[in-house]
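Student: got a predicted structure plus its sequence, pasted below:
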Amino acid sequence: MAVKRHHAGGYDLSKQVYFVGFMGAGKTTVSGYLATTLGLPSIDADEYLELLEDRVIADIFAEDGEDYFRDLETEYLEDLSQRSPRFIGTGGGVVKRACNVDIMKKYGFIIYLGVTADEASSRIPNTDSRPLFKDIETARRTVLEREPLYEAAADAYVNTTGRTVQDICAEVKQILIDNGVLIEEC
């Protein structure tokens, strides 16, 4: 498969790279940092959805419910997946639907960024904007419920608890190189 070059950096991606994990795991931060340092594109799937729907996820949940939001999430994930390779930070619940995991497996490489609920809570400045982060006990239960889904979907796992963004990104970069996903230009 030929790699398309769309940037001036020293690396290319051979396929999409999806970051999955609980809210606050660093999916958007890690994908953005890697994009900036490697000269590659990235996008946050939730921000993309909000932009195209012209409303925030909390409002979609409140007005139309979680099932409607999950339908939109699948639609926009499929759309993003068919574009040129990039780093994609997904929503925390994207793995709740098997069809989403199928889309990600078809088009790319999935990295599970692991985090504890307590660490996630310390990283999220405004949990009010997160419809499924009502309190720390709910968050702990949600992490435990989703861990098997994240693990089953993932091609690689990176623990983010207590680590710097730079350290996490160095590990992710090496994983991507080792798996032929991140390719150094000649």
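Tutor: Looks like it came in fine.

Student: going forward, measure contacts between C-alpha atoms and count neighbours the same way
Tutor: Will do.

Student: how close does the closest residue in space to N159 that isn't next to it in sequence get to F69?
Tutor: Nearest residue to N159 in three dimensions, chain neighbours excluded: G114, at 4.6 Å (Cα to Cα, 6 or more residues apart in numbering). The spacing between G114 and F69, counted by Cα to Cα, to the nearest Å, is 24 Å.

Student: looking at those two, which is more packed in?
Tutor: The neighbour comparison of G114 against F69 (other Cα atoms under 10 Å) goes to G114, with 24 against 19.

Student: let's bring in a second model and compare:
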Amino acid sequence: MERIDKRGCDHIFFIGFLGAGKSTLARNLGGMFHRRFVDTDRMVERQQGMSVTDLFATYGEPEFRIMETRVLEGLRSERSLLVSCGGGIVETARNIDLMHEMGYCVYLDGDIDDSLRQIRRSDTRPDFRSAEHAARLIEHRRPLYRKSADFTVDIRGKSFLDVSYAVAELLLERGLL
């Protein structure tokens, strides 16, 4: 596998639908490879002093997406982060551009069954109104994820450990970890 040039801040952004395991993956890889990890949803929550669910209810999704973009812009001053992104981050073209300027996107590609298996509390997921709504949303976002991805890892039916090893190998082979 050929090594690739690093981009911008050398960040790795994990994108994918709700329940794909982006946060757990970023945290675990961060521990394994001694790199800091952050979660864009948690960063927005800290900046605003409210949960994502409350932000959606109070300000609406369009305003939340603006807050999300501001958080991404703030990552320019950091180096070599593993970034777990909210499931809807690809809804804003500017966010995709920012992620590509600062690093590489790894798409954790699963289906609705993978998400439903992982989502423990739907009340903390404002994008998750019902299984039917989630299925429509994942199909709407799938082309956005694919277009945004530098690398895609199929997570269908795989254990979290298998996904972790696959992502670590992919990034190590290319000199990105």
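Tutor: Yep, it's here. Nothing here was measured: the structure is a model prediction, and the numbers come from that model.

Student: what's the average distance of the longest strand anywhere in structure 1 to structure 2?
Tutor: Criterion DSSP state E: the longest strand present in structure 1 is strand 108-114. Superposed on structure 2, strand 108-114 of structure 1 shows a mean distance of 0.5 Å to its aligned residues (mean Cα distance after the TM-score superposition for structure 1).

Student: so where is that strand in structure 2?
Tutor: Strand 108-114 of structure 1 corresponds to residues 103-109 in structure 2, going by TM-score structural alignment.

Student: what's that stretch in contact with?
Tutor: Contact with stretch 103-109 of structure 2 is made by 6-17, 20-22, 99, 145-146, 148-156, as judged by Cα atoms under 8 Å, 6 or more residues apart in numbering.

Student: just the buried ones from these?
Tutor: With burial judged by 16 or more other Cα atoms under 10 Å, the buried subset of those is 8-17, 20-22, 99, 145-146, 148-149, 152, 155-156.

Student: contacts only, for G88 of structure 2.
Tutor: G88 of structure 2 touches 17, 141, counting by Cα under 8 Å, 6+ apart.

Student: map it onto structure 1.
Tutor: Applying TM-score structural alignment, one finds that G88 of structure 2 aligns to G93 in structure 1.

Student: any idea how far G24 of structure 1 is from that match?
Tutor: Counting by Cα to Cα - G93 of structure 1 and G24 of structure 1 are separated by 12 Å.

Student: same deal with C99 of structure 1?
Tutor: 24 Å.

Student: more neighbours: which of these two?
Tutor: Neighbours were counted for C99 of structure 1 and for G24 using other Cα under 10 Å; G24 has more, 24 against 13.

Student: nearest spatial neighbour of the more buried one, skipping sequence neighbours?
Tutor: A120 (4.4 Å).

Student: what does the longest helix that structure 2 contains correspond to over in structure 1?
Tutor: When structure 2 is parsed with DSSP state H, its longest helix is helix 131-148. Taken onto structure 1 by TM-score structural alignment, helix 131-148 of structure 2 occupies residues 136-153 there.

Student: mean shift of the matching stretch relative to structure 2?
Tutor: Relative to structure 2, stretch 136-153 of structure 1 is 0.5 Å off (mean Cα distance after the TM-score superposition for structure 1).

Student: so for that stretch, what gets flagged as buried?
Tutor: 139-140, 142-143, 146-147, 149-151, 153.

Student: now do stretch 73-80 of structure 2
Tutor: By 16+ other Cα under 10 Å, the buried positions in stretch 73-80 of structure 2 come out as 75-76, 80.

Student: can you put those residues in JSON lines and add distance to V163 of structure 2?
Tutor: Below are the buried residues of stretch 73-80 of structure 2 laid out as JSON lines (distance: Cα to Cα, whole Å):
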{"residue": "L75", "distance to V163 of structure 2": "25"}
{"residue": "R76", "distance to V163 of structure 2": "28"}
{"residue": "S80", "distance to V163 of structure 2": "21"}
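
Student: quick check: which element contains E119 of structure 1?
Tutor: helix 117-123 (DSSP states H and E).
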